[in-house]
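what would the 3D arrangement of this be:
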Amino acid sequence: MISKKHITDRFISYVTIDTESDPASQTTPSTKKQWDLANKLVEELKAIGLSDVTIDENAYIMATLPSNIDQEVPTIGFISHFDTSPDFTGANVKPQIVENYDGKDIILSEAENIVLSPDYFEDLQQYKGQTLITTDGTTLLGADDKAGITEIVTAMEYLIQHPEIKHGKIRIGFTPDEEIGRGAHKFDVPKFGADWAYTMDGSQIGELEYENFNAAGAVVTVKGKIVHPGYAKGKMINSMYIAQDYIDALPKKETPEHTSGREGFYHLHTIKGDVEETKLYYIIRDHDKEKFEERKAFMLQMAQTINSKYNNEPITIDINDQYYNMREKVEPVMHIVDIAEEAMKSLNITPLIKPIRGGTDGSQLSFKGLPCPNIFAGGHNFHGRYEYVPVESMIKAVEVIVRIAELTASKKVK
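Next comes the predicted model:
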């Protein structure tokens, strides 16, 4: 039985270390502070008894739990990331523990009147009576994905302490910079040496995912011309107005706040501008590859349409693909999803198999030759002040990892 205090203490020891990544940085990891947790994890993995514990010059961590059976079985892996999102501050995280949650509002910050309410976040109701870890309302929590790291470390520790549970060779990996789309960029798949792996990076208990968005980033640059406003007639070209025309040209209902399931979107997440130049930063998402390509083409087409109204063609667009839907790489080896599903059912967890409205390290790793479905880590409301994680969900995730290891060793799979 996993101790609630033990797993809580481990999780809090991770989230109180600031590991926010930085998309503007060109280094790996993108922030020096990610090394603080990375180095701590290396020492902890050695302390619990794992072998082949390594950390490379880019802070990628790998370690091995050797097989304890005679027959040859597949080597499996479990992977999580230790950076947190730059969408909201991860500095000075002060977790709050809510024991025996009563199903009512949780005051995160009385001084600032910040409330985590089931009236708005309905998922809270399913955790009534459980122990929740929340923020204090001023930072994110970091359950994405320090809950996953907590679960993997705790599962490996549990397997070491319980040699009667038979398993094959298990590899674990922890990565930097997943939140800025680079978590798998420098992941050495041959060195990892697993036949397949699972990222522990999903949300609510039961999630099991092997589909994700196809993703691209787009920078729309609009050039204008600054002239003294008192003498600007016929001369000034205000880039911000042209940028607004471009924004209005994209479908209003095909945005994150109006889509769900497998529906794709255009998301304008940042604007930087003045009269002389405006930049629009978009992400483009769609589960369907053909529709994904159509979205990119449509953005280029709208730029041409607006440019045709001006002599100087003020709009240019730079579009770069970020990752692709891992479904095409996982479906040929669906037994790896089946094992995870069987593990959950054997623990009385209802599998929630659905597409990810986002991406994980697993999507890029799958295209690098390591098929890698995603399993729940337990947290909710990632990347913001309302983030929380039920301790019981983390414990269940540990049990799923252990059960997957056990099932893989008992089946004749390749």
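
use CA for all of it now, contacts and neighbours both
Will do.

what ranges does the stretch 201-350 of the chain have for its strands?
Using DSSP state E, counting those that start in this stretch, the strands found in the stretch 201-350 of the chain span residues 207-209, 214-223, 265-273, 277-286, 315-323.

let's have the ones you listed in TSV, adding distance to D22 and mean neighbour count.
Formatted as TSV, those follow (distance: least, C-alpha to C-alpha, whole Å; neighbours: other C-alpha atoms under 10 Å):
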stretch	distance to D22	mean neighbour count
strand 207-209	27	25
strand 214-223	16	22
strand 265-273	15	16
strand 277-286	16	22
strand 315-323	16	17
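
can you add distance to T135 and give these back as CSV?
As requested, the strands of the stretch 201-350 of the chain are exported to CSV (distance: least, C-alpha to C-alpha, whole Å):
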stretch, distance to T135
strand 207-209, 23
strand 214-223, 30
strand 265-273, 24
strand 277-286, 28
strand 315-323, 31
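
how about this one, so we can line them up?
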Amino acid sequence: MSVKDVFLDLVSYPTASDETTGTTPSTPGQKVLGAHIVEHMKSIGIADARMDEMGYVYGTIPATAERGTTVGFIAHMDTYGGVSGENIHPQVIENYDGGAIALGGSCLSLSPAAEPALLGHVGKTLITTDGTTLLGGDDKAGVAEILVAAEEILRENKPHGTVKIGFTPDEEIGEGADHFDVEGFGCDYAYTVDGGQLGGLDYETFNAASAVVEVEGVSTHTGGAKGKMVNSMGVAMEFCALLPKGQVPELTESREGFIHLDAIHGNVEHTVMQFLIRDHDKELFRQKKELMEKAAAYINAKYPTQPLALTLKDSYYNMREMIEPRMEIVENMERAMKENGVEPHSEPVRGGTDGARLSFMGLPCPNICTGGANAHGKTEYVVLEDMEKIKDIIKTAIYNVE
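The predicted structure is shown next:
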């Protein structure tokens, strides 16, 4: 099957993850897609394709020649849950002319005025949404590229070493590596295929933590509230006012970290806030967490009878420190890209991948591009020719392993 056909098939399966369920995978649709992928893998000759009880999919392309290294390729099956991924209706725009693209009957469009990168895709085929859902290119583009690369490698039967394939659930909620069988995967190193536009080769991610702030209040009748009421929502606002106003996602870029209020819900008696804490620098990351603790201590000193509860939890760390001692892994992929006429570029990822966690679990795992853009939104799109090029890059990287 072509990259296009495999991708359009994959995005027809709703697989949004959900951090509130407490299960693995967090949503049943991920196992439905996993089972479908296993059948696809078997149909192209991956005899040991399987899905475990947690929804992780594994398979092997057996070696056709003696090689000293086993390499793996990993992508995730879930999609971001903050935007609908149900009933996706992709638009295939062939021979893109450089103009604005209406996204179905919605009020949304893709335009070079807002997306200058589109001008680099004139003449290519774009796959977009219809403006009502996300597309699912993050990361079903990566899944499709790995699957088609595997199919072609098996058909071509050229000399190569053992190759492992892994597809994970729940990456979007930070749990994709939780139950990944690194030992059973048996690779010397791997690559996640979960990046953006063509040429991306990333090995530096955020350090990441989550914070939950719970505020208890006292509710009374508003007519006689003086000296009695403690409005938990007001206390929550005071807490937020203690945080640096310029260190938020919408005002930062590159290596600048942030503290992001991701969700808030509450009433007079009880308010809960969820924060994301991110920084590439380990010391600045520590300082941001310490600032949250100091803000909580200040609020608790001011309202001693209604304590605020702060729960901090590290999510993942900057994988750069695990990759730099093994830079040949990055150099091998740079070579594969250049052999396919693609100039690689590495930038600090303003996010994380399964590879960030896996690198600290003993599996060095840089991240490569998928050919997609605008992930997590209704203007998401992928470039078909770039996806095909990435499929070829994966194949070249496999054939180049010594």
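
what span of structure 1 lines up against stretch 209-227 of structure 2?
Across structure 1, the stretch matching stretch 209-227 of structure 2 (TM-score structural alignment) is residues 216-234.

ok, which of the strands of the stretch 201-350 of structure 1 comes nearest T54 of structure 1?
Among these, the nearest to T54 of structure 1 by C-alpha to C-alpha is strand 315-323 (26.7 Å).

and the closest one, how far from structure 2 on average?
For strand 315-323 of structure 1, the mean deviation from structure 2 after alignment is 0.7 Å (mean C-alpha distance after the TM-score superposition for structure 1).

who touches the match of stretch 209-227 of structure 2?
Residues outside stretch 216-234 of structure 1 that contact it (C-alpha atoms under 8 Å, 6 or more residues apart in numbering) are 235-240, 242-243, 275-285, 314-323.

residue contacts, V398 of structure 1?
151-152, 154-155 are the contacts of V398 of structure 1 under C-alpha under 8 Å, 6+ apart.

residue in structure 2 paired with it?
Superposed on structure 2 with TM-score structural alignment, V398 of structure 1 falls opposite K391.

what of D145 of structure 1?
Counting by TM-score structural alignment, D145 of structure 1 lines up with D139 in structure 2.

any idea which helix or strand carries that match?
helix 137-156 (DSSP states H and E).

and after that helix, which helix or strand comes next?
strand 163-168.

which other helices and strands does that following strand contact?
Using 3 or more C-alpha pairs under 8 Å, 6 or more residues apart in numbering; DSSP states H and E, the elements in contact with strand 163-168 of structure 2 are strand 57-61, strand 71-76.

equivalent range in structure 1 for it?
With TM-score structural alignment as the criterion, strand 163-168 of structure 2 aligns to 170-175.

what does the matching stretch rub up against?
Residues from elsewhere that reach stretch 170-175 of structure 1 (C-alpha under 8 Å, 6+ apart): 59-67, 75-83, 149, 152, 183-184, 187, 192-194, 405.

out of those, which are buried?
Among those, those classed as buried by 16 or more other C-alpha atoms under 10 Å are 59-67, 75-83, 149, 152, 183-184, 187, 192, 194, 405.

P344 of structure 2 -> structure 1?
With TM-score structural alignment as the criterion, P344 of structure 2 pairs with P351.

spatially nearest residue to its match (excluding sequence neighbours)?
Spatial nearest neighbour of P351 of structure 1, chain neighbours left out: G206 (4.6 Å); criterion: C-alpha to C-alpha, 6 or more residues apart in numbering.

and if you look at P66 of structure 1?
In space, and not counting its chain neighbours, P66 of structure 1 is closest to K169: 4.7 Å by C-alpha to C-alpha, 6+ apart.

pretty sure that neighbour contacts I69?
No: the criterion here is C-alpha atoms under 8 Å, and K169 of structure 1 misses it with I69 at 9.0 Å.

give me the more crowded residue out of these two.
Set side by side, K169 of structure 1 and I69 show more neighbours around K169, with 19 against 13, by other C-alpha atoms under 10 Å.

OK, contacts around that one?
Per C-alpha under 8 Å, 6+ apart, neighbours of K169 of structure 1: 64-68, 73-76.

just tell me what I107 of structure 1 corresponds to in structure 2.
I107 of structure 1 maps onto A102 in structure 2, by TM-score structural alignment.

count of neighbours near the nearest residue to that match once chain neighbours are set aside?
Nearest residue to A102 of structure 2 in three dimensions, chain neighbours excluded: S109, at 4.5 Å (C-alpha to C-alpha, 6+ apart). Residues near S109 of structure 2, counting by other C-alpha under 10 Å, number 18.
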